[in-house]
Structure formats: structure tokens, C-alpha cells
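**Q** got a predicted structure plus its sequence, pasted below:
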Amino acid sequence: MSNQKTVPNAVNFLIGGTAGMAATCFVQPIDLIKNRMQLSGTKTSTMKIVSSIIEKEGFLAFYAGLSAGLLRQSTYTTTRLGVNSWLSEVASKDSHPSFLLKALIGSTAGCIGAFVGTPAEVVLIRMTADGRLPFEERRNYKNVFNALVRIIKEEGILVLWRGTVPTMGRAMVVNAAQLASYSQTKEILINTGYFKDNTPLYFVSSMISGLVTTAASMPVDIAKTRIQNMKIVDGKPEFKGAIDVIVRVCRNEGLFSLWKGFFPYYARLGPHTVLTFIFLEQMNTMYKTYFA
């Protein structure tokens, strides 16, 4: 608890964003596959999506939208991990925070981070989905900044916050599950006596946290993804909101389609959680060793 206080809030924000961006460089292809599966609207599989991308777009297509993914991490992850560290420090001053309080802190941090990161999220969804469209329907954004400028010019600035409510809802579920379960799992594993505060502990805690988070957040995530990628036809949006997406998916594709892409989602979220927390813990340790 005292070590936590040696890291200033500004540094917590910086370290959080940097850790998320570093992790994204490794998992961007899996994120793209997950988004394609959620937008498919039909029964498909990870291997079908992968083979289709390789055949029609080439290997480099797996990194489509990387610039948007990095911007998302620099906004969303910087904010959520920074706010989470700050609120955790405040909550720990007088007593050890309970699991419920940790979940509340995590969901609050996620909600704030999601609002800040929604514009980059909208661009990320569109850029990763573009290759699945017929050539004449593609948006063909050059990079995240070109996308932001074009969206503002062609559709209006408010479109950058399209899907904010389901994005914030997803973030609250993800962060309540991820940050709280990661912290709680670390405590439980250390208390067993088999783990020490080192990389193996971070790895196991992150993989367990990622599994919990995937199961809890996928229905909200698929609603968010489809809303942010939808087009307006004759002045009418494709979906009325997150509930409309979920109802229509259940009716047209089946209840379990809400967990469509579970494997790539977990394959993305698990390693991303692992890498983010490992980078986070290592950078915190380095800061305390060399700067505090």
C-alpha cells in the first residue's frame, strides 16, 4: 500500500496507457478477427474468418486499424487504469477495500475511460470491419486521424460518440470483472503460498481475470460493435439501441450468438490482460526502483 503511494497519479496514467498500447501491438490481429465474427450475422468460425482474410486481403490486413487501436489505448486505457489507481489509493488510505468496492472502483474507472475512448473505438470498429465489405462500400480510411477528420466532415462530430452508452456499459462490466477479479485472484494465489509477487503470478491472475471478463462482457460487446459499425439508410439507423441489437441477435441468430467469437475474444482479452498487467507491474517496479 505504501509502494502504491510512491507513484504519482500522472505517472499512473502514463504507465497505464503505455502498457495498453504495448499489449495492443501483440493482439491487434485477434481483435480484428473478433470484430469480423461479431459483424458476420451468420454462423461462422475463427478458421473461416482467418482463411478468408488471408485469401482476399493478405497477411498485413490483420493489422488493419492498428493506429486506431493504439489511439484507443492511449485514451481509454490511460484514463481507466489511471483513475482506477487513483481511486484505489484513496480507498486504501483508511482500510483494505472489499471486493465489492474494488468492483465499483473498476466499473467507475471503465465508464470514464470508455467515454474518453469512444471516438477511437468507433474508428477501430470501422477500420477492422472495412475489408469484409464489397470494394465499393468500403470507407477506406488511411489511418485513425484521417478517419476522425472524415467522420466529422461527412457525418458530424457526434457520430464519434455513437454507441457511447453500450460502450460505457461494456466498459463497466469489463473493468468491474477484470480489475476486481485480477486484484482478488492475486490476493488468493499469494495466500496459498505457492506464488510470489512476480511474473508467474501476474500471468495466472490475468488469464483467470480474462476468462471471467469474457463471459460477462460479450453480449454488451456485440451490441456495441454492431451499433458502431452500422450505416444510416434513408435517414434511419440500422439499430435503435443496444437492447434492439441483443433482441434481434437472439431472434435471428440464437441466444448463444451473443457469445459469438468467444474464443478470439478471450484469445484477445486474455493475452491483452496478461500483457497489460505485466507491462503495468514492470513499469511500476521500474519507476519505484529508479525514480521514486
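**A** That came in fine, so what should we check first? Since we're looking at a predicted model, the values are computed, not measured.

**Q** CA atoms for contacts and neighbours, from now on please.
**A** Will do.

**Q** and Thr46, how far from Ser183?
**A** Distance, Thr46 to Ser183, using CA to CA, to the nearest Å: 31 Å.

**Q** oops, could you answer that again for Arg126 instead?
**A** Look at Arg126 and Ser183: by CA to CA, they are 33 Å apart.

**Q** who's more crowded, the two?
**A** Between Arg126 and Ser183, counted using other CA atoms under 10 Å, Arg126 has the larger neighbour count: 25 against 17.

**Q** ranges for the helices of the stretch 1-150 of the chain?
**A** 2-5, 9-39, 46-56, 66-72, 78-91, 99-129, 144-155 (DSSP state H, counting those that start in this stretch).

**Q** let's bring in a second model and compare:
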Amino acid sequence: MKKKPYPLWLGGIAASVAGLCTHPLDLTKVRMQVAGDKGLLLSMRKTVANEGILGLWGGGTGTLLRQMTYSMMRFAIYDTVKAKIHTDSSPMPVWKLVAAGSVAGSVSAGICNPGEIIMVRMQGDKAKPVEKRYGYRNSIQGLYRMAREEGLATWYKGVGPNVVRGLTMNVFQIGGYDVFKAEIIKNNLLADGPVCHFMASFAAATAAATACAPADVMKSLVMSSQGAGPGVFTLIKDAYANHGVKFFFRGWTPAWIRLQPTTIITFLVLEQLKGGVDRYRKTGGTLM
């Protein structure tokens, strides 16, 4: 008998918990990319000095909106595609995991681009000069102002690099987690449990942070700019000419440091949520 799918919102809840826990690192990564802050600790000290300790959670509503749209959708699509393309009980080949991750990442990143852009703008806002700040009160008001002041098309500004990043991230993070987890269990390195989940997510996060760095840098630059701004290819050409290849890995350290706990917390929470649903169903529950 085919196992009943898990509720679609589990991934969004797990990602939201992780996003709030690691928000200071994500905010710092964006500010290093957008404002050119030098060094992780220096940037964080600057934020605390200017905005207080709660400043590290600036733009938190943008993070929640993004996690409950993009993250919820990508986990849901990933599981759905896997179920469609692999219907037997044999181990799923890597190419199918890559295919599922590619579809989930590109579709969810494209559709949910508004949540991504409002998160980036709110996180990087106070690192800018006062006259260049957006000053959004929250993510919903920010989306409304973007549409009113810059046109509805602004919601999909930077959608190209965001889709590339989303595709890459999902292949290496979600697909990578499944690959690493399966290999760990298959080779009897660890039993299926929290330690196994921790090690698989650690490996997946490292792979994802490295693969996504160039697209992440370009996404932050495009989304944080006002007005039409230069095109993506112009930004790439100018960045390479002025800074070299290293520019495309700017913010890698905070991105990696942030992605590690984000990925680990997401999958540990998600596995526990799935276990809770399984236990609920065994008692005869039918609501999930």
C-alpha cells in the first residue's frame, strides 16, 4: 500500500523555525553583499551598534513570508515530483532526485520571487544611507509599496538569478540531503535517526553554499537596487572586471555559517514533524 503523503505545510513550518533561528546570519550575509561590509563579526557588531541587538532580526517578517511561501512550496513540489517519477520501492536514483530538486527549486523560486525580494530589501535596508532606505514597516506593507511606487513588475525583479539559485539550492540541499542520508544508511555508517540526519544535512549545506554562491551574490545585488537598474549580465561583467572571480563568492563564509544551522535545523525539525504525523496516524488520526 502506497504511503499517504505528508501535509504540504510541514516544510514551511520547519523552514520558518530554522529561518528565525538563523536570521542574524542571513541578514549579515545580505549586508556584506549589498553594502560591502567587511567581515562577518565586524558587520554584526556594526548592526548591533547602530540598531541594538534586535537589529539582527531586522526584516523578520520578510523571512517568515518567504519561508511560508517559497520553502513550503519547494518541499511540497519536491515530494510530489518524486512520487510521480518513482513509483516502485527500489532506491531512488540520483538523477531522479536531481530532476525533482530542479523542478521544485525553479518553479517555487519563480512563483515566490516577491517574498524573496522583500526579504532581501528589508534585511539590507538599514545598512544603506538614510536617503536610500525603503523603510518598509513589514513584508505585506512592503509588497504593497513596491507595487504602488515601482510597479507590479518589481515583484519579479531579479527573478532570473533567483530561479538559478533556487534550482541549484534545491538540487544540492534537498536532493543532496536525500543522497547523503541514503549513502550513510546504505553503508551502515549510522542508523536512520537524528545523528544521521545531522550529518546528511551538514554535508548538503556545504555543497549547496558553494554551488549557490555566484547566483546568490547576483540575486542580492539586483533585488536590492532601486528602479530598473543595470541588467544581470552588465552586473556580472562589471563585477568581474572590477573585482575578479572572488567577487562571486563574497559573503560565502556567512552564507555557509548560516546555511549549516538553517539546513540542519530544517531537516531535524522536518524529520520530527514527519515522525509526529506517523505516530498520529498510527493512533487512528485522519486529519493529517
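**A** In hand now; what should we look at? Being a predicted model, the structure only gives us computed values, none of them experimental.

**Q** to Phe277 of structure 1, which of the helices of the stretch 1-150 of structure 1 lies closest?
**A** helix 9-39 (7.4 Å; CA to CA).

**Q** give the buried residues for the closest one.
**A** Under the neighbour-count criterion of 16 or more other CA atoms under 10 Å, helix 9-39 of structure 1 has 9, 12-24, 27-39 buried.

**Q** same question for stretch 182-190 of structure 2.
**A** Using 16+ other CA under 10 Å as the test for burial, stretch 182-190 of structure 2 gives 182, 184, 190.

**Q** what span of structure 1 is it aligned with?
**A** Here stretch 182-190 of structure 2 aligns to structure 1 at residues 187-195, judged by TM-score structural alignment.

**Q** now do that stretch: distance to the chain's middle.
**A** 28 Å (CA atoms, centre = their mean, to the nearest Å).

**Q** same thing with stretch 91-101 of structure 2?
**A** Averaging C-alpha positions (CA atoms, centre = their mean) puts stretch 91-101 of structure 2 20 Å from its chain's average.

**Q** what range in structure 1 matches that stretch?
**A** Mapping stretch 91-101 of structure 2 onto structure 1 (TM-score structural alignment) gives residues 96-106.

**Q** how about the helices in the stretch 151-288 of structure 2?
**A** Under DSSP H, counting those that start in this stretch, the stretch 151-288 of structure 2 gives helices at 159-170, 176-186, 194-224, 232-243, 252-282.

**Q** save the ones you listed as JSON lines, and put in distance to Gly142 of structure 2 too.
**A** Converted to JSON lines, the helices of the stretch 151-288 of structure 2 look like this (distance: least, CA to CA, whole Å):
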{"stretch": "helix 159-170", "distance to Gly142 of structure 2": "18"}
{"stretch": "helix 176-186", "distance to Gly142 of structure 2": "34"}
{"stretch": "helix 194-224", "distance to Gly142 of structure 2": "13"}
{"stretch": "helix 232-243", "distance to Gly142 of structure 2": "23"}
{"stretch": "helix 252-282", "distance to Gly142 of structure 2": "25"}
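
**Q** quick check: which of those is nearest to Gln141 of structure 2?
**A** Closest approach to Gln141 of structure 2 among the helices of the stretch 151-288 of structure 2 (CA to CA): helix 194-224, 16.8 Å.

**Q** can you name the residues that contact the closest residue to Ala10 of structure 1 other than its chain neighbours?
**A** Take Ala10 of structure 1 and drop its neighbours on the chain: the residue closest to it by CA to CA, 6 or more residues apart in numbering is Gly82, 7.7 Å away. Gly82 of structure 1 is in contact with 9-10, 12-14, 16, counting by CA atoms under 8 Å, 6 or more residues apart in numbering.

**Q** skipping adjacent residues, who's closest to Arg31 of structure 2 in space?
**A** Gly124 (5.2 Å).

**Q** now which residue in structure 1 aligns to the one you found?
**A** Checking with TM-score structural alignment, Gly124 of structure 2 has Ala129 as its match.

**Q** how close does its match get to Ala64 of structure 1?
**A** Distance from Ala129 of structure 1 to Ala64 of structure 1, counting by CA to CA: 9 Å.

**Q** which residues does the aligned partner of Val30 of structure 2 in structure 1 contact?
**A** Counting by TM-score structural alignment, Val30 of structure 2 lines up with Asn35 in structure 1. By CA under 8 Å, 6+ apart, the contact set of Asn35 of structure 1 is 125, 128-129, 225.

**Q** 6 Å instead?
**A** When contacts are counted by CA atoms under 6 Å, 6 or more residues apart in numbering, Asn35 of structure 1 touches no other residue.

**Q** what do you get for Leu148 of structure 1?
**A** Applying CA under 6 Å, 6+ apart, no residues contact Leu148 of structure 1.

**Q** and it, how far from Gly69 of structure 1?
**A** 13 Å.

**Q** check Ala103 of structure 1 too.
**A** Separation of Ala103 of structure 1 from Gly69 of structure 1 (CA to CA): 25 Å.

**Q** Thr78 of structure 1 too?
**A** Here Thr78 of structure 1 is placed at a distance of 13 Å from Gly69 of structure 1 (CA to CA).

**Q** Cys112 of structure 2 - nearest residue in space that isn't next to it in sequence?
**A** Nearest to Cys112 of structure 2 is Tyr70, by CA to CA, 6+ apart, at 5.3 Å.

**Q** kindly apply the preceding question to Asp37 of structure 2 instead.
**A** Per CA to CA, 6+ apart, closest to Asp37 of structure 2 is Ser43, 5.6 Å.

**Q** now swap in Thr78 of structure 1 and tell me
**A** Gly17 (3.7 Å).

**Q** ok, Arg226 of structure 1 next?
**A** Per CA to CA, 6+ apart, closest to Arg226 of structure 1 is Leu39, 6.3 Å.

**Q** counterpart of Glu149 of structure 2 in structure 1?
**A** Per TM-score structural alignment, Glu149 of structure 2 is aligned with Glu154.

**Q** quick check: the gap between that match and Thr6 of structure 1.
**A** Counting by CA to CA, the gap from Glu154 of structure 1 to Thr6 of structure 1 is 47 Å.

**Q** more neighbours: the two, which one.
**A** A count of neighbours by other CA under 10 Å puts Thr6 above the other of Glu154 of structure 1 and Thr6, at 13 against 10.

**Q** trace the more buried one over to structure 2, please.
**A** For Thr6 of structure 1, the residue aligned by TM-score structural alignment is Lys4.

**Q** same check, this time on Pro271 of structure 1
**A** The equivalent of Pro271 of structure 1 in structure 2 is Pro261 (alignment by TM-score structural alignment).

**Q** now for its match, how many residues are close by?
**A** Using other CA under 10 Å: Pro261 of structure 2 sits among 20 other residues.
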